[in-house]
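# only geometry, no sequence info:
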């Protein structure tokens, strides 16, 4: 089993890279998907969030009010740490269960937005970092996520710097060009890392 970590700053294009790697045959373990799953209604994760942050972060239907929680933790590093202390262990447990179920010859790609921030780079045979300039990512968040420039820059500031992420990379995948250029580079990286042909080969 090959273990590959995938990360990148917000709006870097990491989700597209992850989807492409899954198409190429990787077993994808998506920390964002798992992070949503472990705080669904009825879970111990949601109960712990309610206990820590109060009813203000719970919607009328009993689900997590993500915008309310997001506004709270992005403005307060201590609150963000408390949230991470609840969610990260649950995500790691769910990830471990998925990996255990994967075939022995699988290439497992773990898509972890905060891989560098949580010091996990040494767990992997290789670490892929999807990289784009801060200004490029701010523009994408403003165009595609309807964020203000101030909000977009605050999100970037809450994560590791580009230099910190890239220093942890085995391979940096730049994403300043077109979608097709990005996918072509992902195909090349897949071939280099696994010796397996890309989807066309």
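That came in fine, so what should we check first? Quick caveat, the model's predicted, so the values are computed rather than measured.

# contacts and neighbour counts: CA atoms only from here.
Noted.

# now the strands: where do they sit in this structure?
2-8, 27-30, 107-111, 126-131, 171-174 (DSSP state E).

# next up, a second structure to put side by side with the first:
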């Protein structure tokens, strides 16, 4: 089985790309979905996360609010590192379980936004990076999450620069154009890897 890591900086089009791969019948797991599930349902993780922010209001409707947590961690590198330390361990475990469950498939994909930041390259046989221009990503992030330009830039600046990630990737998908062009590139990668 070919273990594929799909990554890209924030608002590069990972979720849309995940769905294109899924349309080919390829199983995909998303680190974002894992984190969402952990923060909603895992009592142990909820407790650990709550302990990082003892005085902060990070709940909404009795659930941990990702938006409130984001507002805090993107203004404090120290708190962000503490949060990532808790979550990365859990995410790695879930991805390993996912690959184990799919070991009889030709391939399986894990979509991991912080793949390089968390130094997870060795978990994968192939890494696909989705590249999009900074201005396009900034607009997408502001529109999608209703963030101010200043806060959106803060989130983008917290990630490793794209230029450092490109040489570490096996395939690069350019997502500055339309959906058809994105689909065409993904189709070419699937053909190139001979995974269907």
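Arrived safely, thanks for sending. The structure displayed is predicted, hence computed values, not measured ones.

# TM-score for the pair, please.
After superposition, the two chains reach a TM-score (TM-score structural alignment, normalised by the length of structure 2) of 0.93; 196 aligned residues with a CA RMSD of 1.6 Å.

# picking up where we left off before, tell me which of the strands of structure 1 is the most buried.
The highest average neighbour count among the strands of structure 1, using mean count of other CA atoms under 10 Å, belongs to strand 126-131 at a mean of 25.

# now for that one, which elements pack on it?
strand 2-8, helix 162-167, strand 171-174 (3 or more CA pairs under 8 Å, 6 or more residues apart in numbering; DSSP states H and E).

# will you turn the ones you listed into CSV that also has distance to residue 14 of structure 1?
Shown next, in CSV, are those (distance: least, CA to CA, whole Å):
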stretch, distance to residue 14 of structure 1
strand 2-8, 6
helix 162-167, 13
strand 171-174, 9
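
# of all the ones you listed, which one comes closest to residue 32 of structure 1?
Closest approach to residue 32 of structure 1 among these is made by strand 2-8 (11.3 Å; CA to CA).

# chain center to the closest one: distance?
Centroid displacement of strand 2-8 of structure 1 relative to its chain, using CA atoms, centre = their mean, to the nearest Å, is 10 Å.

# what's the angle from it to strand 126-131?
Angle between the axes of strand 2-8 of structure 1 and strand 126-131 is 20 degrees (criterion: axes from the mean of the first three to the mean of the last three CA atoms, to 10 degrees).

# ok, and what's touching strand 2-8 of structure 1?
14, 18, 105-116, 121, 123-131, 165 (CA atoms under 8 Å, 6 or more residues apart in numbering).

# now with 6 Å, please.
For strand 2-8 of structure 1, contacts defined as CA atoms under 6 Å, 6 or more residues apart in numbering pick out 14, 107-113, 124-130.

# need the contact list for the residue nearest the centre of structure 1.
By CA atoms, centre = their mean, structure 1 has its centre lying nearest to residue 113, at 2.6 Å. Residues in contact with residue 113 of structure 1 (CA under 6 Å, 6+ apart) are residue 7.

# and if we set it to 8 Å?
Counted by CA under 8 Å, 6+ apart, residue 113 of structure 1 has contacts 6-10, 31-32.

# sorry, back to before: would you turn the strands of structure 1 into a markdown table with distance to residue 142 of structure 1?
Compiled in a markdown table, those are given as follows (distance: least, CA to CA, whole Å):
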| stretch | distance to residue 142 of structure 1 |
| --- | --- |
| strand 2-8 | 18 |
| strand 27-30 | 24 |
| strand 107-111 | 24 |
| strand 126-131 | 18 |
| strand 171-174 | 20 |
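
# now stretch 182-192 of structure 1 on structure 2. Mean distance?
The superposed stretch 182-192 of structure 1 is, by mean CA distance after the TM-score superposition for structure 1, a mean 1.0 Å from where its aligned residues fall in structure 2.

# what sits up against stretch 166-174 of structure 2?
Contacts for stretch 166-174 of structure 2 (CA under 8 Å, 6+ apart): 126-132, 182, 185-186, 189.

# now swap in stretch 88-108 of structure 2 and tell me
1-4, 26-29, 31, 34-35, 110, 118, 195-196.

# buried stuff in stretch 10-23 of structure 1?
10-15, 17-18, 20-22 (16 or more other CA atoms under 10 Å).

# of those residues, which is the nearest to residue 142 of structure 1?
Distances from residue 142 of structure 1 to the buried residues of stretch 10-23 of structure 1, taken by CA to CA, are shortest for residue 11, at 10.1 Å.

# which one in structure 2 is aligned with that closest one?
Counting by TM-score structural alignment, residue 11 of structure 1 lines up with residue 11 in structure 2.

# for the closest residue to that match other than its chain neighbours, what are its contacts?
Distances taken as CA to CA, 6 or more residues apart in numbering place residue 137 nearest to residue 11 of structure 2, at 5.0 Å, with adjacent residues excluded. The contact partners of residue 137 of structure 2, by CA under 8 Å, 6+ apart, come to 10-12.

# cool, thanks, talk later.
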